[in-house]
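Engineer: the following comprises the amino acid sequence and a computationally predicted model.
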Amino acid sequence: MNYEAGVIAEKGETISVDFEPVDQAAEEKRRSDRRKIIIIAVLIVLGLAIAAFFAMRGNGTTTPAGDENAQAPTVTVVTPGRTTVEGQITATGTLAARREMPVGVVGEGGRVVSVPVDAGDWVRQGQVLASIDQSVQSQQVQSAAANIQVAQADANLAQANLDRALQLVERGFVSTADVDRLTATRDAAVARVRVAQAQLRELRARNARLNIVAPASGYVLERNVEPGQTVSAGSPALFRIARGGEMELAAKLGESDLANLTVGTTAQVRPVGVDKLFTGSVWQISPVISQQDRQGTARIALPYAPELRPGGFATTIIASGTIVAPILPESSVLSDDKGSYVYIINSENKAERRDIEIGQVTRAGIVVNSGLTGRERVVLRAGGFLNPGESVNPQTAESN
C-alpha cells in the first residue's frame, strides 16, 4: 500500500492529513466486466432483431397483399399480334458453272506446240484452244494429194484409149471385146481417183481434229495443258469451259422448304467475302431427297460476274410467298441449349417460358414461325433476369 502525507501550514499551525490507499487492479477489473456485459447485451439485442426479421418474412400472413405486388419487378410487355410478311428461305450452297464443258483430245493426239488461251479468257465456238504438231500429218496430206494426181492421170489415159477404140470399132479394126476391156480399165481408174480423194479428205479431217477447239462460246475456267506436253485420246480434260459464262448456286434445302419452291422463283445470292448481291432465279429443283441429311438441291441460275467463282461458298435468300405470323423485337427473343424461347406473362401476372421457332429476320423484327398465337403478353426486354413462376408487374409498351 501507498501512503501519502501532506502538511498544510495555516495560522502557524501544522495539520497532518492521511490519504486512503487506492487498489488500481480492482478498478481495472470492474471496468473490463462492465464492457463485457455491454457487448453481450448488444449481441443479444442484434440476434433478437435478426430473428424477428426472418420470422416476419417467412410468415405470409404478416405481409399485406399490396406489399407483395409493390415489391414485384416491373416488366414491359408487348402483344405482337399477327402480321403478313413476305416469306423467305435462307440457304447456303456452292457456286458452279451452270453448264460446264470439259474439253479434251478428240483425235489421235501428239505434241502440243501452242496454247493461245488461258483460264479467265472468253472464247468463241470453233476457236483453237491448243495446237498439236502436224508435221508428219502434213506430209501424209501431200502424199495423198499426189496419189490423186497419179490416179487422175491413169483415168485420163484410160478415157483416151477408150475414145480411140470407139472410133476404130466402126471401121472394124477393134473388136467389141477390146472396147469392153478398155471401158473397164477406164472405170477402175476413175474409181481409184475417187478413193485417193476420199483418203485425202480423211487425212485433212484427222489433222483438223488434232487441234483442240472450243465446242461452244463461253468462259474458260481451267487450263490443264502446256506447250511441249504430249497428249492423247486417253488424257484428262485439257480445258473446262462455262458455256455462255452462266453460273449457278446449288443451294441445300430441307424437304419442307423445297415443297414451297417453284421454278422461276427469284433469289438473292451473296458470295462469301463479297458485299454485293446478285439476282438469279431457281431453274431446277432436285427431284430426289438425300437419305443421309434429308435435304435436296435447288439450282439457282446466275449471269456471269467476276465475283461469282465456281467452287466458292455463298448464301441465298429465296422468296417463298407470303406468311402470316407474329413478329417480335430482337430484345424479346432469348436462346439457350434447348433453342429459342420467350417469357410471357399469364393471367396471374407470373412469368412463363414459351419455346418458339424463329424464322426470317425483317426490318420489323424476328418472325415467329411457331410457338405463339400473337395474343400473348410477351416480355419486351430483360427476360433473361426472370425465372419461371416469378410474379411481376406487367406494363404495356407504348406504341410508337
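Structural biologist: Cool, got the structure. Quick caveat, the model's predicted, so the values are computed rather than measured.
Engineer: use CA for all of it now, contacts and neighbours both
Structural biologist: OK.
Engineer: how about the strands in the stretch 301-400 of the chain?
Structural biologist: 313-325, 327-328, 334-336, 339-345, 351-355, 357-361, 366-370, 378-379, 393-396 (DSSP state E, counting those that start in this stretch).
Engineer: ok, structure two:
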Amino acid sequence: MSNQCIDVTKKRTLFGGNLKYILGFVIFILLMVAGIYWKKISTKPAVSYSQWNKPVPVRITPVQRNDLDIEIKAIGTVVPAHIVNVQSQVSGVLQRLYFKEGQWVKKGQLLAQIDPAAFEVALAQAEGLRQQNLAQLHHAQTELLRYQLLFKQDSIAKQQVEQQQALVNQLKGQMQSHRAQVHAAKLQLSYTKIYSPIDGRVGFKQKDTGNLLQANESTGLVTITQVHPIYVQFAVAEHHLMGLRESLTSNHQLQASAWDKAEQKQLAIGHIQALDNQIDLSTGTVKLKAVFDNRDDRLFPNQFVNIRLSSQIIKNAVNIPSDAVQHGAKGSYVYIINKNNRAELKTVKLGLSSKGQVEVLDGLNGTEKVVLEGIDRLSEGKEVNIISDQQSSRFVTESAAG
C-alpha cells in the first residue's frame, strides 16, 4: 500500500515539473511573436513617411515662345464640281447609245440617238405649210402692186387697195408663224440627239436601247460627274471663324490638304474656295469648301476624307505641349519647377491649339519649365527629381506598373 502511494507521488511531481516547463516555453514563444509584431508596426509609419517625402521623378520641357502655325483638322465629303442627270427633252424610242459606262466624255460629245422619224415628218409638214404660205404671200403682194397702179389711174376704189393690203399683212403674220413652226420642228428633231453638257465621267446607264424615253423623265438616261476640278465640303468650329476670315481676306490662298481615313497618306493639295454665310446653330460650326485640281483622280465623289488647313500663324506665341495641361475645378493648370526643384501649380488661360501644342494667353511668360511626365504624383511644393529623355520610357513603364 505504501509503495503505491510513493508511485503516485512521483508521478504527480514529474507531471507538475513538465507543466511548468511547457507553460514557460509557450510564454516565451508568445513574447517573441509579440516583439516581432510590435517591431513591424512601429517601423511601418517611418517607411511610409520616407516614401512619401521621396522626390517625384518628372520629365520637364521648356515653355516655347515662337510663331505658332494653327492647323485645323476636319472630316469632309468629296463633292463633284458638276453633276448632271442627262434627260431626254423629247419622247421617243432610244435607238442607240454612243458611250460605255464609266468612260470619260467631253462637252458636246454625242451620247445617244432617239428615233427621229416622227420628228422628221413634223419638220416636213411645217416646211410645207411655210412654202404654201410663202406662195400665197407672193401672189397677194403682186395683186397689191396691181391694185395700187389701178388706183392711181382712178380705175378702182381705194377700198379694194386697202383690203388687198390687209390680206398681205395677214399672210405676213402667218408666214412668221409658219417660220417659227419650222424652227420648233427643227429644234425637236435636234433633241433626238443627246449630247454631253459637260466634261466628265458617265455613270451606269438607266435605259437600254429599244426602250421608250419620256421627255424630262426624272430617272434620266445617265448621270455625268465633273471631277476636274473637284470640291470637298467640311465644317469647323465657330471659334476658328475669325482667323479663317482674316486669312481669306488677306488676298492669299488658304491651302488645304486632303488625307485618307487613317491620316497616313496625303491624297491631294488644294485651297479654300468659299466660306458659308452663316453658322449652323445646331452644331456651332461653319461650312467651308475647298477645291482640288484632282488630275490624278485620287478624290472620288462622296468619298470621306480628312482635311488639314493652316488657318493662321500666331506671332511670338507662348505655347506648351497639350499633354502638360491638366483640368480642375478652377480651370486649366500646369506644374512648373522652381529654382528649389519644387513643383508650383500655375493656372493658365489657353488659346488655340495645333500639332500637339497649345497657346497660353495668360499664366506663363515663356521662361518657365513645365512638367510633362509624372504629373499624377505631384502636388504644390512637392520636391522633384528631373529625369532625362533617355530615362523617360523606363519611368513611364515603372509608373504604369506602380
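Structural biologist: Right, received. Where do you want to start? Keep in mind the model is a prediction, meaning the values are calculated, not measured.
Engineer: let me see the TM-score of these two.
Structural biologist: After superposition, the two chains reach a TM-score of 0.70 (TM-score structural alignment, normalised by the length of structure 1), with 362 aligned residues with a Cα RMSD of 4.6 Å.
Engineer: quick one: which of the strands of the stretch 301-400 of structure 1 is nearest Ala72 of structure 1?
Structural biologist: Among the strands of the stretch 301-400 of structure 1, strand 393-396 comes nearest to Ala72 of structure 1, with 6.2 Å by Cα to Cα.
Engineer: average distance between the closest one and structure 2?
Structural biologist: Here strand 393-396 of structure 1 is compared with structure 2 after superposition; its mean distance to the aligned residues, by mean Cα distance after the TM-score superposition for structure 1, is 4.2 Å.
Engineer: for that strand, the distance to its chain's centre please.
Structural biologist: Strand 393-396 of structure 1 has its average C-alpha position 42 Å from the chain's average C-alpha position, going by Cα atoms, centre = their mean, to the nearest Å.
Engineer: give me the residues contacting it.
Structural biologist: By Cα atoms under 8 Å, 6 or more residues apart in numbering, the list of residues contacting strand 393-396 of structure 1 from outside reads 69, 72-78, 345, 349.
Engineer: and if you look at stretch 53-62 of structure 2?
Structural biologist: Counting by Cα under 8 Å, 6+ apart, stretch 53-62 of structure 2 makes contact with 320, 366-375, 377-378, 382-389, 392, 395, all of which sit outside it.
Engineer: ok, now with 10 Å
Structural biologist: Under the contact criterion Cα atoms under 10 Å, 6 or more residues apart in numbering, stretch 53-62 of structure 2 has outside partners 319-321, 324, 335-337, 341-343, 366-379, 382-389, 391-392, 395-396, 399.
Engineer: also stretch 5-18 of structure 2?
Structural biologist: Residues from elsewhere that reach stretch 5-18 of structure 2 (Cα under 10 Å, 6+ apart): 21, 24.
Engineer: list the contacts for the residue nearest to Ala157 of structure 2 when sequence neighbours are not counted?
Structural biologist: Taking Cα to Cα, 6 or more residues apart in numbering, and ignoring the residues beside it in sequence, Ala157 of structure 2 has Phe151 as its nearest neighbour in space, at 6.6 Å. By Cα under 10 Å, 6+ apart, Phe151 of structure 2 lies in contact with 145, 157-161.
Engineer: out of the contacts of stretch 53-62 of structure 2, which end up buried?
Structural biologist: Of all these considered here, the ones buried according to neighbour count by 16 or more other Cα atoms under 10 Å are 319-321, 324, 335-337, 342-343, 366, 368-375, 378, 382-384, 386, 392, 395.
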